[in-house]
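**Student:** pasted the sequence and its predicted model underneath.
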Amino acid sequence: MAQTSSDHKAHTPFLSRPGVRRLAPFVLITAIALVFIFENRENVKIRLLVPEVTMPLWGALLIAWGLGMLACAVTLRRRRSRHTRRPQ
């Protein structure tokens, strides 16, 4: 029995899908960053403009990573909304 074109759907390989291609670098960089962050467990003194605090280095790195991810999300949202706007 031969399959007709309506029965057979084209199968796109998983790694060729656009969503996976955009997400893969994020997952790889995040994994490497988290390994680096949690390998640095000693306490350090950090100056926050005026006060000086002592905290684990992994905490400071995690805060910096989180702020970077937040900045990236805000930037991507602004860029996406700018490109979807249509002139009237």
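**Tutor:** Structure received. Numbering: from 1, shown residues only.
**Student:** for the rest of this, base every contact and every neighbour count on C-alpha atoms.
**Tutor:** OK.
**Student:** chain center to stretch 12-24: distance?
**Tutor:** How far stretch 12-24 lies from its chain's middle: 15 Å, per C-alpha atoms, centre = their mean, to the nearest Å.
**Student:** use this one as the comparison:
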Amino acid sequence: MARTSTDHPREHTPFLSRPGVRRLAPFVLLTVIALVFIFENRTSVEIRLLIPLVTMPLWGALLIAWGLGLLACLIALWRRPDRHGRRPKK
């Protein structure tokens, strides 16, 4: 006898218990904290970029550093071998 959708009702998973949300929540929390910190620092500072000396708002320098760090993390994750993929053949 074929099963119908009413035989086994689908269980409801709470939103915060879903794996995708549990992986994304710390990233969102740290991003919000970092952005608040970045935009609270509005003074101008002098920054040496190898040879030239530039004056820019501190929030701009922090935002650039945060973006470069995020890019480095994404590249590192992209280059990491698949941990949950297929097992090597024997």
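**Tutor:** All right, it came through fine. Here the structure is a predicted model, which means the values were calculated and not measured.
**Student:** superposed, how do the two chains score by TM?
**Tutor:** Taking TM-score structural alignment, normalised by the length of the first structure as the basis, the two superposed chains have a TM-score of 0.85; 82 aligned residues with a C-alpha RMSD of 1.6 Å.
**Student:** how many neighbours does the counterpart of residue 75 of the second structure in the first structure have?
**Tutor:** Matched by TM-score structural alignment, residue 75 of the second structure corresponds to residue 74 in the first structure. For residue 74 of the first structure, the neighbour count with other C-alpha atoms under 10 Å is 12.
**Student:** now name the helix or strand holding residue 74 of the first structure.
**Tutor:** helix 57-84 (DSSP states H and E).
**Student:** which other helices and strands contact that helix?
**Tutor:** When contacts are defined as 3 or more C-alpha pairs under 8 Å, 6 or more residues apart in numbering; DSSP states H and E, helix 57-84 of the first structure sits against helix 18-39.
**Student:** from residue 53 of the first structure, how far off is residue 83 of the first structure?
**Tutor:** Distance of residue 83 of the first structure to residue 53 of the first structure, computed by C-alpha to C-alpha, to the nearest Å: 43 Å.
**Student:** ugh, wrong one, I meant residue 5 of the first structure
**Tutor:** 67 Å.
**Student:** so between those two, which is more surrounded?
**Tutor:** Applying other C-alpha under 10 Å to residue 5 of the first structure and residue 53 shows that residue 53 carries more neighbours, namely 11 against 8.
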